[in-house]
Each structure stands twice: as C-alpha cells, then as structure tokens.
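1. okay, sequence plus prediction incoming.
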Amino acid sequence: MEDAPGAREAFERARAGFEAHRGLGVRERLAALSTMKAVILERRDEIVERVMAEVGKSRTDALIAEIIGTVDWISWLERHAAGLLKPRKVKTPITLLGKKSMLLRRPLGVVLVICPWNYPFHNAITAIAAGVVTGNAVVYKPSEHAPCEGLVEEMLACSEVLRDLVHVVYGDGSMGRALIDEGPDKVFFTGSGATGAKIMSQAGAKLIPVELELGGKDPMIVFADAPLERPVAGALWGAFTNAGQSCSAVERLLVQSPVYERFMERLIEEAGKLVVRPDDKGDADIGRMTAGFQRDKVIAHVEDALARGARLRFGEVPGRDSLVVRPVILDGVTPDMAVWRDETFGPVLPVMPFADEAEAVRLSNDTGYGLCGSVFTADRARALRVTEALEVGGVSINNVNMSEGNPGLPFGGVKKSGFGKLRGPEGLLGFTVSKAVLIDKATSKIEANWYPYTEEKHRRFNRFIDALYTGRRPRLPGIARHGLGLERFSQRPRSRG
C-alpha cells in the first residue's frame, strides 16, 4: 500500500477523482459498491480479526456490528438509492398554471468524513458508501486510537472508481484541523461532543456545513407490565455491548417500582453469567475496552457514584492496570451523580426506580443528551405515548438499539447529541444538495406579475386573490375566469401617457 497522503494531497486527489467520475450514474456507482460488498463478505474473518486487535471487542460483537451492519447498509443502497436520487416531479400550484416543477439531487463535491474508534470499519464504510453513491468524492480520517491502517484501502482496491473517489488520511486532531482548512464541501463527524464543538467552530468560520453525530446518555424504561425476561436480557446487551463503548448504549435504566427489586435480582443473576474475555473464539460476550483514557473515565464515574452513596450491586471498581473492565451495575444513584448525568461510554449501568409514566418521562428527559431510548411495556398505547414524549432521535419499543439497526431509518440525535442524520432516506440525501427547477414554455408571452404595473392590473390581481383564497372552497370557474382575464390583460402593451 502506498503511503497515505497529507491533507492537501488528499483533497487534490479527491477533487481530481470527482471531476473524472462526475459523469457516472447511480447504477455505475452502485456496481462499484456491490463489488466492495462481495469483498467484505469474502474477507469478513480478516476484518473481524483486525477490529478485535485494535478495538478489543468480542468476536461475535465485531461480526454483528462491523460486518452485518455494513453489508446491510450497502444492500439497502442497492435497493433504494437510485429511486431516491432520481429527478422528482413536484406539483405546481394553480397560480403557476402551464408550468412544470421538478427537484434534482446533486452531489456536494468532496466531503470530509471523520470517524471515532468504537466501530472503525462500520462507521467508515457506511459513510463512504453514502458519499460515493450520491456522486461525491470522500476524504476519510479514522481515529488515531483505532486507525485499522490499510484496512479500508484494501476494500477500496477492488474498484478503480472507489480508489479514485475515496482517500484515507491518518493522524490526530491536528490532521483533522488541517483537513477542514482544505475547504471540504461538507463535514460528517461522529465522536465526542467536545471535539464536535471544535469542528463546528472551525467549519463555521469558513461557512462549511457540518453534520454531527455525538454522544448519548440513553434511557431504557421498563414498566411493570413488561415480561421480565426480555428487558433483563435487553438491558445487559444494551448496556454492555462493545464493552459499553457505543453512543447509543443504555446508560440509564429506569424500572417501575412494583417490579424493581425482582428485576434487580434477575439482572444481577444474569450479569453473573456474562463471559468477559479478550481475543476470544466467538465464545465470549464482552472483550476489553479500547483506550486507557476511557477506562479511567469509567473508574472516575464509579468512584464518584459510590462516594455519593450509590450501591455497587454487581462488579467492582475497575483497576488501572488492565483494559479488561467487567460490567458494573449500580443503584441508589441520584441525578447529580456523574454516572447518571454525563456520558460514561463504558460497561457501567446505573439503575433507578420510578413511580409512574410521568416520572419516567421526566427522568429520561432530564439530560442534555438526546440520542436514543427504549421503552418496554405490554401496553402499546403507553409505549407510543412515551415514545412521543422522549426528547431523543430514535426509540426502540420492547427492544434496545434497534432503531439504529434498520438501515431504512435515519440515525441521529437532538440536543447535545448532535444534528443531522446518518442512514435512511434522510441520511442519504444529506450527502446531496437539492436543486429546484421550474420549466416554462419558450413563448413570447409576458408573465402577469412582470412589469408594467398599472392600477387596472392591481385590481385584477385582487379579484384573482379573492377567487382563489376566500370562501369555503376554491371556485374553479371564478379562478379560471379571473386568471385568464389577468393573463390576457398582461399581454397588452403599456399605453403611453
């Protein structure tokens, strides 16, 4: 593999690739992505090994999140991208009678994608695929904490189109700043809120649009009428998948008071069955954490909670000598504790009881974050009420993290969790700019709203407005009579005064 380019060289290559391939249609771009999908499937064991080595996730975790999620997105694009990106007719109002309207979707140009370390392959390929299929070139920078150097390039090597359009750059935050200085047409960033704020500030000074997918403090609400087994299992997986290093992990568990103690007993019992072991053969549930600084944040949150009166119901305070961090379950937590207030991004699950629906919603929304949430109940009407009330970008009902799992649904948050969407029609179209088109006939006619303006034309416009907008319903004969009269009058030449 040739040496990775610097910031300026990457954009020069990307802009040259954009110009060279801007005539390609959606089907041709999809063909390149389909070829890459086949390579991913063929080499999935190798990809999983690389991700495990750098990130530390369990083998099955890596297979599901990094491979299935990625391939599922490309498959969705194969089915839907062409239809979403084709020119669309738009209804033209009667005030523009005789004209036609349409909406075009065009690529932005060269987009910059900056991804975090927790899902290094999935995040990279899904964003790259969206950028390519919409006609853009892509400059991609992975996190320096899990760059998986060369892996993305090996996937792109299957297609000349992909090699020309996508360019990978490695480095830390200073490289990210240098890339933004090169003037991308849009920045797509996934990562922490602190870094997202810096990117937004730098890009804003250059009027570069940004989309930010930031952290979360996702609530999971369990009502007393929910069958116990499913939410218990869902809470464990939702909180501890990828060692809790997921922006949409369950970071706050709310359980209705009548079943709280029984739920906790079962939760602790099942947590004891989890297998935590790095470098597994597919037989471990949780691997290791990725970075020491993130483990230290977990330690700080747990120690703060215990010092403020929380109870350690399962696990232990992690040590600083290993990245293997076993799950921690806390209760007796209060809203002022860091573990309840701030994103932990590790295998820690704080649990709190609630009395009724109103309190569950209030506690869930009492945060600056708003990424995802989940609701477990046998009452469908209540599930939908609570879903509507939660201040988040996505909700899973009687499931966890699954609104994110459907490639046809947009993923993104509100409040400090960012703005903009990934995946789904909304996310795909975020890689495009819309172009509004109105089509008229090539004639010598003068538009009624063009000059000259006269007192008579003013009166005729008023009569046309009355016919069109007043009364219980539009009266087509009157609209037509006044509209045609206005059109005929507008063709008369202005009389000389």
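-> It's in. Numbering: from 1, shown residues only.

2. from here on, contacts and neighbour counts on C-alpha atoms
-> Will do.

3. so what touches stretch 454-474?
-> By C-alpha atoms under 8 Å, 6 or more residues apart in numbering, the residues outside stretch 454-474 that reach it are 475, 478-479, 482-483, 485-486, 489-490.

4. put this next to the previous one:
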Amino acid sequence: MNMAVEHSPLSPLQQLLHSQRSQYLSMPAPSYESRVTKLKQLKQSLLQNQQEIVTALNNDYGHRSENDTVISDIMPCINNINYTLKNLKAWMKPSKRHAGLLLSPSKVTVQYQPLGVVGIIVPWNFPVMLSIGPLITAIAAGNRAMLKMSEFTPHINQVLRDLLAQVFDQNEVALVEGEADVAAQFSALPFDHILFTGSTVVGRHVMRAAAENLTPVTLELGGKSPAIIAPDMPIETAVERLIFGKCLNAGQICVAPDYVLCPEDKIAEFIQAYQARFNKMYPDFDSNPDYGNIINDRQFERLTKVIDDAKAKGATVISASTGRVTSGKRKLATQLMTNVNADMLVMQDEIFGPILPIIGYQSVDEAIGYVNQRDRPLALYILSFDGKTQNNILHHTHSGGVCINDTVFHVAADDAPFGGIGPSGMGHYHGKEGFLTFSHAKTVLNSGKINSGILVHPPYGTVIQKMLMKFFLR
C-alpha cells in the first residue's frame, strides 16, 4: 500500500536558506573576478551611504557620535575590503603540500572551497562593522550569507537592507530582522557555518541549536577584559592609553576594559587622572556631541541596577564627569568604582557600559593571579614599558587578544586573527584566518600513471612489503 508522505511547509527563513543553497549548488565555485567585483561594489555602496549610516545609528541610539560611527563602524569595513582585495588571490591559490616518501610519486594539494551558506548573527553595538565585516570575508571565500540583525537597531537595519540590495540579490545576501523568537529560529537553521557575536549566555544557546545540525560555529563573545597597570607605568600615561577604549560608544564594546588592576598606592592618582582626561576629552559633558548615549532604556536600567547594587554592597562610585546622567537622556559618564567585591553584579558579568571598577594589588604576580582565577577574557591590556613585565604577563595569562600600552585597537589589525578563548569565544575571523574559517580546506591526493600504492595490496608478506615495513617502522 502506498502511503503519501506529508511534508511540513517551510518557514520563510527555511525557504530563504533553501533558495540560497540551491543557488550556491548551481555555482559552487565563484571566480576570483566575481568575488572582487562584489567586494568593490560593496565598498562603493558603503562610501555612498556613509551619511545615511551615521544618521541611522544616531536615530537608533537617540544620540551617537558621528565620529564614533565613522571610526568604529564604517572605516574598519573599508579597510577590510581594501586589505581583502589585495590578498584574496593569494588566499584562493591551492597550497602545495609534501606527499612524503610513502605516497610518492603522488602529489598533495589543499584547495580552499566555499562552505556554502553562512549565517551571521549581529549585535546592536556595532551593527555595521559586525555585519559587513564578517560578510566581507564570507563573500571573499565564495559563500552566500544570511544576516540576522538586532531588533534594537531598526533604522540602521533598513539602511543596510537598502545598501546590500544595491550589490546583492536575496539569493546571495539576505538581511533578516525579528526579536528573540526569530533569532532562535535563525540559529536552528542548518547553515554551513554560523558566526555569532554577542553575550556568552546567548552564545551557549546558539551553540546548542547549531549542534542539532552539526553546524560549525564561530563565537565572538566577551567577558571581563582586564587592564593591568604595572608599577613602572606613569598613571597619566596609563589613563591616556586606556580611556578611549572605555569611552568609545559609551563603553558598549565587547573588548572595552572591564576593570582595572592598579597598584594600591596609585588608585587615588588614577581616579584624578581619569577625571581630568575625561573632562578634557568631553568638556561640557551634558551637551558634548562626541559622547554617545546608552542605546535604550532597557540597557540604561540594567547599568543603573549594577551601580545601585554596588553602592548598596559598599562600593564607592565616582563619576568621571560632574554628574551621573543628564535628566531625560541616556547619557552616562564613566562611573569609577573602588572597594568592589565578588558579591557585586559589577564583578560577575561583563559590564558592557561606562562603569569601571578599580582593584588594587601589591605585586604584578598578584594581579596575574587575579586574572587567572577568572574566566579567560576576550582581551587583556598590559600597561607597562618594561619588557620583562610585559613578557611575564603575556606568558602567564590567557586571553583572546592582547594590547600592550593601548586598548581595543588590536581589533583593527586586518592582517591578524580576532577571536576569544573559552567563555569569551571560539574560532577566529579577520584577515586570512577569516578566509580559512569560511572555507573548507580540502586535501587532494593526485596519483598519476605510476601507482606505488599497489605495493601494499594483499597478499601480504611479500619481500617488498617486508622491506617497506622495515624502512618505515624505524
């Protein structure tokens, strides 16, 4: 008896993935020329829509510094495209490997093949850099992509939708919007790879959903990135080097310094120097256009709760500016905290905002021990001009990346991988490592007319086989 098999109708997301995968299978190896053309068109579209991007992000935040947007969202994408165009031909070239005497005269190469369709899950803090950045590398590797944007950035989402439509059709690159339910459906799709940028908590959900399909994931998470000020470092210089990384986008950055480890006898000096530098960078703070808002009421209330919790449990809170917040606005200067402890919310999860705990130490080894007793961070910042101190901290700590005498700018290094470790992430992208992440490294063994493999065929025990065993098992 024949029984009809009923198939559940595909959801819109499943239909989109199915369509992209079908198109990929019809053209599984885009040429170098076609990839370059798309990247150049994407670059022009970004440049032509620069003002629209600035305006949209300003609308999403209530206020966001134009220069913050240009420096941290637009410029990295342009630099990324330029760097990729310069290096793509070399990345795509198959690499020759040694077959070894056992497999001679066969030849071995590794070919870099597109994975297929990549899912990119984008957070709200840098929605251009963290969507277009991975997309650049995915396109360079020959893939198609679906982008899940944050529901908290509707204005920039629309600009990016229009911008991408100028270059790609839906079967090449598609932008998806929606709240948590859509994000859950998206991460459960059987992509060929998922790249997620966001919190460690949500990252666990994404990895769990991807595991159902055995989909490989790259997780760019966060965590509590420490800045260690060594005893040799002048405090004013230390503040000058780290303050930009804490104030950019009002500290809403996964690699922002999350807390400072400072020599105990220099904490008061650090606070004074930070306040002086902050007010020099952002005079008339309440009306200063160079400092952005907290993105929405939900995030502002979360940060307020963290501050109130710390105060209630004995922390001292000192604003870097004259006030904590301007009435009616979500504008929050750096809130410096001392006397913090592990029971406070501020020391339990990534802060992701303009709050900076300062923890005193008596020796560099004590500071190293403090870092190592906690989850491995996405970034670690060493503020010291002493080579031995630098190497001591480098060799005795683990982190996704390191800046010495600077903060956050290591993310802008196009020719180096970016990624976390443990709870701060897994896998890498940026540069060549990003191309490899979005490619399948396929080993190809090519044997010609001479077939040395026949020498090991049964029946076993021939004189030649005995000689081979004796030669190679030594």
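-> Looks like it came in fine. Everything quoted here is computed from the prediction, not taken from an experiment.

5. how close are the two chains, by TM-score?
-> Structural agreement between the overlaid chains, expressed as a TM-score with TM-score structural alignment, normalised by the length of structure 2, amounts to 0.90; 460 aligned residues with a C-alpha RMSD of 2.4 Å.

6. thinking again about what came up before, Throw the contacts of stretch 454-474 of structure 1 into CSV and include secondary structure, distance to residue 192 of structure 1 and neighbour count, thanks.
-> CSV is the format used below for the contacts of stretch 454-474 of structure 1 (DSSP: H, G, I helix; E, B strand; the rest coil; distance: C-alpha to C-alpha, whole Å; neighbours: other C-alpha atoms under 10 Å):
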residue, secondary structure, distance to residue 192 of structure 1, neighbour count
475, coil, 57, 13
478, helix, 60, 15
479, helix, 56, 20
482, helix, 59, 21
483, helix, 57, 23
485, helix, 62, 14
486, helix, 59, 22
489, helix, 62, 14
490, helix, 60, 21
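
7. map residue 175 of structure 2 onto structure 1.
-> For residue 175 of structure 2, the aligned position in structure 1 is occupied by residue 168, per TM-score structural alignment.

8. which ones are touching the residue nearest to its match when sequence neighbours are not counted?
-> Closest residue in space to residue 168 of structure 1, ignoring its immediate chain neighbours: residue 140 at 4.8 Å, by C-alpha to C-alpha, 6 or more residues apart in numbering. Residue 140 of structure 1 is in contact with 112-115, 124, 128, 166-169, counting by C-alpha under 8 Å, 6+ apart.

9. tell me which of these persist in structure 2.
-> With the contact criterion set to both residues aligned by TM-score structural alignment, their matches' C-alpha atoms under 8 Å, the contacts of residue 140 of structure 1 that also touch in structure 2 are 112-115, 124, 166-169.

10. re earlier: a markdown table for the contacts of stretch 454-474 of structure 1, including distance to residue 217 of structure 1?
-> Shown next, in a markdown table, are the contacts of stretch 454-474 of structure 1 (distance: C-alpha to C-alpha, whole Å):
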| residue | distance to residue 217 of structure 1 |
| --- | --- |
| 475 | 54 |
| 478 | 58 |
| 479 | 56 |
| 482 | 59 |
| 483 | 57 |
| 485 | 62 |
| 486 | 60 |
| 489 | 64 |
| 490 | 62 |
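
11. between those residues, which sits nearest residue 305 of structure 1?
-> Set against residue 305 of structure 1, the nearest of the contacts of stretch 454-474 of structure 1 by C-alpha to C-alpha is residue 475 (68.9 Å).

12. how close does the match of residue 175 of structure 2 get to residue 422 of structure 1?
-> The span separating residue 168 of structure 1 from residue 422 of structure 1 equals 20 Å under the rule C-alpha to C-alpha, to the nearest Å.

13. and residue 172 of structure 1, by the same measure?
-> Relative to residue 422 of structure 1, residue 172 of structure 1 is positioned 23 Å away (C-alpha to C-alpha).

14. the two: which has the busier surroundings?
-> For residue 172 of structure 1 and residue 422, the more surrounded residue by other C-alpha atoms under 10 Å is residue 422, and the numbers stand at 26 against 13.

15. next, the contact list for the more buried one, please.
-> Contacts for residue 422 of structure 1 (C-alpha under 8 Å, 6+ apart) come out as 127, 410-412, 428, 430.

16. mind checking what it lines up with in structure 2?
-> Under the alignment (TM-score structural alignment), residue 422 of structure 1 pairs with residue 429 in structure 2.

17. repeat that for residue 189 of structure 1.
-> Under the alignment defined by TM-score structural alignment, residue 189 of structure 1 is paired with residue 196 of structure 2.

18. part of a strand, is that match?
-> Yes. Read with DSSP: H, G, I helix; E, B strand; the rest coil, residue 196 of structure 2 is one of the residues of a strand.

19. burial count for it?
-> By the criterion of other C-alpha under 10 Å, residue 196 of structure 2 has 25 neighbours.

20. one more: the one 10 residues further on?
-> Here the number of neighbours of residue 206 of structure 2 (other C-alpha under 10 Å) works out to 22.

21. with adjacent residues omitted, what lies nearest to the counterpart of it in structure 1?
-> Alignment note: residue 206 of structure 2 maps to residue 199 in structure 1; criterion TM-score structural alignment. Spatial nearest neighbour of residue 199 of structure 1, excluding adjacent residues (C-alpha to C-alpha, 6+ apart): residue 177 at 7.6 Å.

22. tell me which helix or strand the one you found sits in.
-> Secondary structure here is read from DSSP states H and E; on that basis residue 177 of structure 1 sits in helix 173-181.
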